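Novice: For reference, the sequence and a predicted model appear below.
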Amino acid sequence: MRAQMNTPLLTDIEPERAPPLLQVRQLAFARNDDPIFGPLDFHVDAGEAVLVHGANGRGKTTLLRVLAGLLPAQSGEVSIDGLPASREAVARSCALLGHLLGHKGELTAEENLRFARGLFGQRPGISPVTALAAVGLAGFEDSPARQLSAGQKKRLALARLLLVPARLWLLDEPYANLDLEGIDLVNRLVAHHLGRGGAALITSHGAYATGAVRTRTLSLDPLPANDAMETTHG
């Protein structure tokens, strides 16, 4: 009798898991030999947000600036889509919204977005005008950025995020200078971004970031080993 071979069905084969959008290994930063954070090990998958918590001075803003390529790490490795994070990969895949919003005050709101488009490209299906409308700035296309209120300037920065094709949003205190309507807008924009396969790393002193989005938390405060990450639900 011929021996029967147990050939696995195609449905039994596990699909190969895509690498994390962002992978961080043993990342550390020091200023004048004074450790600021790390070493850190964490990842961010497509479709998820990670909230960065920590007391003042723990390096939340510094971490985002290191990941954005604006500061050099003391040690460690960063990968994007499974490949080492070159300067070109960071510029293509990451968009930072920081305390300094990066607007040119003499340019109008629409001109600022056109300038960003020239630097970073444009997501298909959206224009500077539609991005402004999506963040509540319809009618402000021709307003110089310097004449906008603090909240409107933050909304202009959010419009820039919508316009450029970066998949990983690095959001440093995105709720600052926003009213409750603006806070809800941030949550909705992040949720939409995650639904399109994007990801976000968010710092915030408030609890607003958990309102609409499923998240994990990364703590920069000292914790027992293996307890730095936890899953939360919005």
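Specialist: It's in.

Novice: all contacts plus neighbour counts: C-alpha atoms, from now on.
Specialist: OK.

Novice: Let me see the contact set for the residue nearest the centre of the chain.
Specialist: In the chain, the residue lying closest to the centroid (Cα atoms, centre = their mean) is residue 169, at 2.1 Å. Residues in contact with residue 169 (Cα atoms under 8 Å, 6 or more residues apart in numbering) are 94-97, 161, 198-201.

Novice: how about the residues you listed, which pair is most distant?
Specialist: Within those, two members stand farthest from each other by Cα to Cα: 97 and 198, at 15.1 Å.

Novice: Which of the contacts of residue 169 fall in helices?
Specialist: Among these, the residues falling in helices (DSSP state H) are residue 161.

Novice: Selecting buried members of the contacts of residue 169 in PyMOL, what would you type?
Specialist: To isolate the buried ones among the contacts of residue 169 in PyMOL, judged by 16 or more other Cα atoms under 10 Å, type:
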select buried, resi 94+95+96+97+161+198+199+200+201
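
Novice: Throw the contacts of residue 169 into a markdown table and include distance to residue 147, thanks.
Specialist: Formatted as a markdown table, the contacts of residue 169 follow (distance: Cα to Cα, whole Å):
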| residue | distance to residue 147 |
| --- | --- |
| 94 | 28 |
| 95 | 24 |
| 96 | 23 |
| 97 | 20 |
| 161 | 21 |
| 198 | 32 |
| 199 | 32 |
| 200 | 29 |
| 201 | 30 |
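
Novice: Put this next to the previous one:
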Amino acid sequence: MLVADALSLERGGRQLFDGLSFRIHARQIVRIEGENGAGKTSLIRILSGLSRYGFRGTVSRHAPMLYLGHHSAVKALLTPRENLAWHVAGESRYSEEQIDDALARVGLFGYEDVPSHALSAGQHRRVNLARLYLSTSPLWILDEPYTAIDVQGVRELEALFARHVAAGGAVVLTSHQSLAIDHPVHSLDLSLGIRT
């Protein structure tokens, strides 16, 4: 689904990674890990085609991708329903029922029409994560998806990851915490510069 070849990135006079090559296959979960400042978000943005920094190497994506960044990207004046409808508008046509069902799946039943400025940081994050329930993209690239999510939300998200890869998808994510998924999780550790 994705091939990264000889990726190198220097920022602020410091080499974050050099000569990094790997492949992402269907039915694979890859966790990018490393200390703060190791380049996890920078690598995710390179893989997604959104990097603002000059880097060397190439990335080839061979499948449609859904990218969710570290920030929730929720517009405060819109409701969760309006935010989710806006985010998925370019992907396909979804009914209000489908959008409401996705919001319910992330624990936002009853909050569909509440202005987002009245929601917590965790609820903002859940609005963004609801996109996963509507996504038809086989490749998910996620930057810190567990941020501001409670224990139950983490369990539900990991169950969704397991279903996605079982159906032939792939998940690439950054996270400081271990994943409790009944599926092999491959590690790309930027601190050590090794892949296990």
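Specialist: Now that the structure is in, tell me what you want to look at. None of these values were measured; they are calculated from a predicted model.

Novice: quick revisit: the residue nearest to the centre of the first structure corresponds to which position in the second structure?
Specialist: Residue mapping for residue 169 of the first structure onto the second structure gives residue 140, with TM-score structural alignment as the criterion.

Novice: Need the three-state assignment for residue 124 of the second structure.
Specialist: Secondary structure for residue 124 of the second structure, judged by DSSP: H, G, I helix; E, B strand; the rest coil, is helix.

Novice: Hmm, it is touching residue 116, no?
Specialist: Yes - Residue 124 of the second structure is within contact range of residue 116, at 7.2 Å (criterion: Cα atoms under 8 Å).

Novice: shared neighbours of those two, which are they?
Specialist: In contact with both residue 124 of the second structure and residue 116: residue 74, using Cα under 8 Å, 6+ apart.

Novice: what ranges do the strands span in the second structure?
Specialist: In the second structure, strands defined by DSSP state E lie at 2-11, 14-24, 28-33, 55-61, 65-68, 139-143, 170-174, 185-189, 194-195, listed in chain order.

Novice: Give me the buried positions along the fourth one.
Specialist: Pointing back at strand 55-61 of the second structure there. 55, 59, 61.

Novice: between the residues you listed, which is nearest residue 184 of the second structure?
Specialist: residue 61 (22.0 Å).

Novice: and that closest one, how far is that from residue 10 of the second structure?
Specialist: 23 Å (Cα to Cα, to the nearest Å).

Novice: go on, residue 135 of the second structure?
Specialist: Counting by Cα to Cα, the gap from residue 135 of the second structure to residue 10 of the second structure is 33 Å.

Novice: now do residue 145 of the second structure
Specialist: According to Cα to Cα, residue 145 of the second structure stands 25 Å off from residue 10 of the second structure.

Novice: Now which residue in the second structure aligns to residue 24 of the first structure?
Specialist: By TM-score structural alignment, residue 24 of the first structure lines up with residue 4 in the second structure.

Novice: ok, its match touching residue 19?
Specialist: No - at 9.7 Å, residue 4 of the second structure does not count as touching residue 19 under the criterion of Cα under 8 Å.

Novice: which of the two has more neighbours?
Specialist: Between residue 4 of the second structure and residue 19, residue 4 has the larger neighbour count (other Cα atoms under 10 Å), namely 18 against 13.

Novice: Quick one: residues contacting the closest residue to that one other than its chain neighbours.
Specialist: Nearest non-adjacent residue to residue 4 of the second structure, counting by Cα to Cα, 6 or more residues apart in numbering: residue 59, 4.5 Å away. Contacts for residue 59 of the second structure were tallied using Cα under 8 Å, 6+ apart; they are 2-5, 46-47.

Novice: same thing with residue 61 of the second structure?
Specialist: Here residue 61 of the second structure is in contact with 1-3 (Cα under 8 Å, 6+ apart).

Novice: Out of those residues, the closest to residue 88 of the second structure would be?
Specialist: Once Cα to Cα is applied, the member of the contacts of residue 61 of the second structure that ends up nearest residue 88 of the second structure is residue 1, at 21.7 Å.

Novice: if I pick that closest one, what's in contact with it?
Specialist: Contacts for residue 1 of the second structure were tallied using Cα under 8 Å, 6+ apart; they are 23-26, 61-63, 139, 170.
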